[in-house]
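Colleague: Pasting the sequence and the predicted coordinates here, then a few questions.
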Amino acid sequence: MFSVVVPGRPCLTDIVAVDSQPNGQATKFAFSIPANPPFTDLVVFLLPGTVFPPDTGAAIYIQTPDPSGSPTDFRFIGALANEKPSGIFPVQSPLPTPNGAPSTEAEQEDEMLDEGAAAGAAANAVITLGISIEPAQNIAPQLAALEEDASQKGALVRVPQGQAQQKQISTKVLAQRVIGNAFNFLASFAESDPKKQGHEVVSLKSFRDWWAKFERRIDMDPTFLERVDPNAEG
């Protein structure tokens, strides 16, 4: 139903359902992502053929580790909908920071041990991405609060207009290319669903074949998603 791409890493498909409704349909899912090496953004997208029920969407939450590597509370970072099947979301995972210079030799030794333990815990820390299918009326206020928070932070830190535009274009292009690459490959394997007239399905094997091809492309040319496609330029 969903997949995740962390730049520079293999596409994640090992989604876990964390609840079950009486009808057998899950509405809450999770991905476990190693926090190291650090990353600042990730892409979440709907797999081809996935459609939300009317007036619903997917709320995206993230749980990042604190400096000791322990998990913090989940926080809302965005949403997907039928009209927005993919998105790039920011990730902020705090790193261990020194607590000040110890004054005595014993304190220095204690501090070194503490920092070593914290670094070891952080190295094995996991970021949990939570996806919850929720009514659109529940997601809308969270999106509004998120946008307001972003605007307030933007007022404190002014970014040159050219840089902001360049970031927006690059993330949009990256999301479009991941989804477009998958859709173009999988579309040729779509078959009519005998149970639902007018619907098409794609086998999981076809998705695995797409990812194997996509991964080989990344191995051979890690920056191909970042380059502007001359054929796409107006």
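Modeller: Done, it's in.
Colleague: going forward, measure contacts and count neighbours with C-alpha atoms only.
Modeller: Noted.
Colleague: could you measure Leu47 against Gly78, distance?
Modeller: Taken as CA to CA, to the nearest Å, the spacing of Leu47 relative to Gly78 amounts to 18 Å.
Colleague: The biggest strand by length in the chain - contacts with which helices or strands?
Modeller: Longest strand in the chain by number of residues, with DSSP state E as the criterion: strand 126-135. On a contact count with 3 or more CA pairs under 8 Å, 6 or more residues apart in numbering; DSSP states H and E, strand 126-135 meets strand 28-34, strand 56-63.
Colleague: where's the one residue sitting closest to the centre of the chain, which helix or strand?
Modeller: In the chain, the residue lying closest to the centroid (CA atoms, centre = their mean) is Leu42, at 3.6 Å. Taking DSSP states H and E as the definition, one finds Leu42 inside strand 41-46.
Colleague: Show me the contact partners of that strand.
Modeller: Counting by CA atoms under 8 Å, 6 or more residues apart in numbering, the neighbours of strand 41-46 from elsewhere in the structure are 1-7, 80, 85-91, 175, 179.
Colleague: Go again with 10 Å.
Modeller: Strand 41-46 is contacted by residues 1-7, 11-12, 52, 58, 60, 79-82, 84-92, 129, 131, 171, 174-175, 178-179 when judged by CA atoms under 10 Å, 6 or more residues apart in numbering.
Colleague: OK, contacts around Arg75?
Modeller: Contacts of Arg75 were listed using CA under 10 Å, 6+ apart, and they are Ile60, Tyr61, Ile62, Gln63, Thr64, Leu129, Gly130.
Colleague: next up, a second structure to put side by side with the first:
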Amino acid sequence: MSLFGYVAAGRLIQTECEQIAENQFVFVVPDIDRVNHVVVFLTGVAALPDGFAAAIYIVRPDPQSPSPIIQYMGFIANQKPSAIFKLGRPKMQDASLNPFASGLLPQAGAQIAISIEPLDQVVQLSADQSAEATTKDVVSLVTSKLLENFSEYAASFAITQAQMIPAPNEMFIPVSALNRWVAKIERRLAEDPNFWRT
């Protein structure tokens, strides 16, 4: 039995992982697109060294690149021996922050990668991730409010068909079309607050 284990919701516990470096371990996760949550834990075989934690990453092949997408999820430590991670759509992250850049093979499929790192570095990485998530929440809220304001403003110009006077230089857009567009943008924003950047 290894130092680490994981369980994907609805599947059996897995405790056999591959050690790819002195401080790095990998679990292959079959059919990861059907997994919503995973729990990663210390098995209790041994404790982590004092002052260290296990940073947890999800690695997925990128169909548009030979390099995989590697996403930091959080950490476990002796004082926090397990954690639940919600898997969403893969997100690109700065490759320089990733300790696995040269160690993992994308053809191995989706993986849970674990790197034993100094606790203060892992805590800082988690703090940076929280700050990024807060920024995304603010962007999402501002965008949502702007859409709402735009929709109300445009609707204030609505006229009924009976009020319409043919004007060759004017174009009319049904308010229902505007409402469908706003709903579509809000749905995409909920899935990925940065979708508009691509």
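Modeller: Here it is on my side, so go on. All figures in this text were calculated on a predicted structure; none of them were measured in a lab.
Colleague: Check the burial of the counterpart of Gln137 of the first structure in the second structure by counting its neighbours.
Modeller: Using TM-score structural alignment as the criterion, the counterpart of Gln137 of the first structure in the second structure is Asp120. Counted with other CA atoms under 10 Å, residues neighbouring Asp120 of the second structure total 12.
Colleague: What of Arg158 of the first structure?
Modeller: Residue crowding around Arg158 of the first structure was assessed by other CA under 10 Å; the count is 9.
Colleague: The first structure: which residue goes with Ala131 of the second structure?
Modeller: Taking TM-score structural alignment as the alignment basis, one finds that Ala131 of the second structure is matched in the first structure by Glu148.
Colleague: residues contacting that match?
Modeller: For Glu148 of the first structure, the contact set (CA under 10 Å, 6+ apart) comprises Gln142, Gly154.
Colleague: Thr64 of the first structure now?
Modeller: With contacts defined as CA under 10 Å, 6+ apart, the neighbours of Thr64 of the first structure are 33, 35, 70-75, 91-94, 125-129.
Colleague: how about the helices of the second structure, start to end?
Modeller: 119-155, 175-191 (DSSP state H).
Colleague: The second structure: matching residues for the longest helix seen in the first structure?
Modeller: Here the longest helix in the first structure is taken by residue count, with DSSP H as the criterion, and it is helix 161-187. Aligned by TM-score structural alignment, helix 161-187 of the first structure corresponds to no residues of the second structure.
Colleague: So which elements touch that helix?
Modeller: When contacts are defined as 3 or more CA pairs under 10 Å, 6 or more residues apart in numbering; DSSP states H and E, helix 161-187 of the first structure packs onto strand 41-46, strand 86-90, strand 200-201, helix 204-220.
Colleague: picking that back up, quick check: of the contacts of Arg75 of the first structure, which lies closest to Glu109 of the first structure?
Modeller: Set against Glu109 of the first structure, the nearest of these by CA to CA is Thr64 (28.9 Å).
Colleague: how about that closest one, what's its partner in the second structure?
Modeller: If you follow Thr64 of the first structure across to the second structure using TM-score structural alignment, you land on Arg60.
Colleague: Now that match: closest residue in space, sequence neighbours ignored.
Modeller: Taking CA to CA, 6 or more residues apart in numbering as the measure, Arg60 of the second structure lies nearest to Ala110, with 4.4 Å between them; neighbours along the chain are not counted.
Colleague: mind listing what that neighbour touches?
Modeller: Applying CA under 10 Å, 6+ apart to Ala110 of the second structure gives the contacts 26-33, 58-62, 68-70.
Colleague: per the alignment, it corresponds to what in the first structure?
Modeller: Structural alignment places Ala110 of the second structure opposite Ile127 in the first structure (criterion: TM-score structural alignment).
Colleague: Could you do Glu18 of the second structure as well?
Modeller: In the first structure, the residue paired with Glu18 of the second structure according to TM-score structural alignment is Val16.
Colleague: Would you agree that match is in contact with Phe31?
Modeller: Yes. In this structure, Val16 of the first structure is within contact of Phe31 by CA atoms under 10 Å, at 6.5 Å.
Colleague: More neighbours: the two, which one.
Modeller: Relative neighbour count places Phe31 above the other of Val16 of the first structure and Phe31, with 21 against 13, counting by other CA under 10 Å.
Colleague: Give me the common contacts of Val16 and Phe31 of the first structure.
Modeller: Both Val16 of the first structure and Phe31 are in contact with Gly130, where contact means CA under 10 Å, 6+ apart.
Colleague: Flag every buried residue along stretch 61-72 of the second structure.
Modeller: Of the residues in stretch 61-72 of the second structure, Pro61, Asp62, Ser67, Pro68, Ile69, Ile70, Gln71, Tyr72 count as buried by neighbour count, 16 or more other CA atoms under 10 Å.
Colleague: Oops, could you answer that again for stretch 80-88 of the first structure instead?
Modeller: Of all the residues in stretch 80-88 of the first structure, those buried under the rule 16+ other CA under 10 Å are Leu80, Ala81, Asn82, Pro85, Ser86, Gly87, Ile88.
Colleague: repeat for stretch 13-20 of the second structure
Modeller: Buried, per 16+ other CA under 10 Å, within stretch 13-20 of the second structure: Gln14, Thr15, Glu16, Cys17.
Colleague: Then stretch 42-55 of the first structure?
Modeller: By neighbour count with 16+ other CA under 10 Å, stretch 42-55 of the first structure contains the buried residues Leu42, Val43, Val44, Phe45, Leu46, Leu47, Pro48, Phe52.
Colleague: Map the fourth one across to the second structure for me.
Modeller: Mapped onto the second structure by TM-score structural alignment, Phe45 of the first structure lines up with Phe41.
Colleague: ok so, going back, from Val5 of the first structure, how far out is the match of Glu18 of the second structure?
Modeller: With distances defined as CA to CA, the gap from Val16 of the first structure to Val5 of the first structure amounts to 16 Å.
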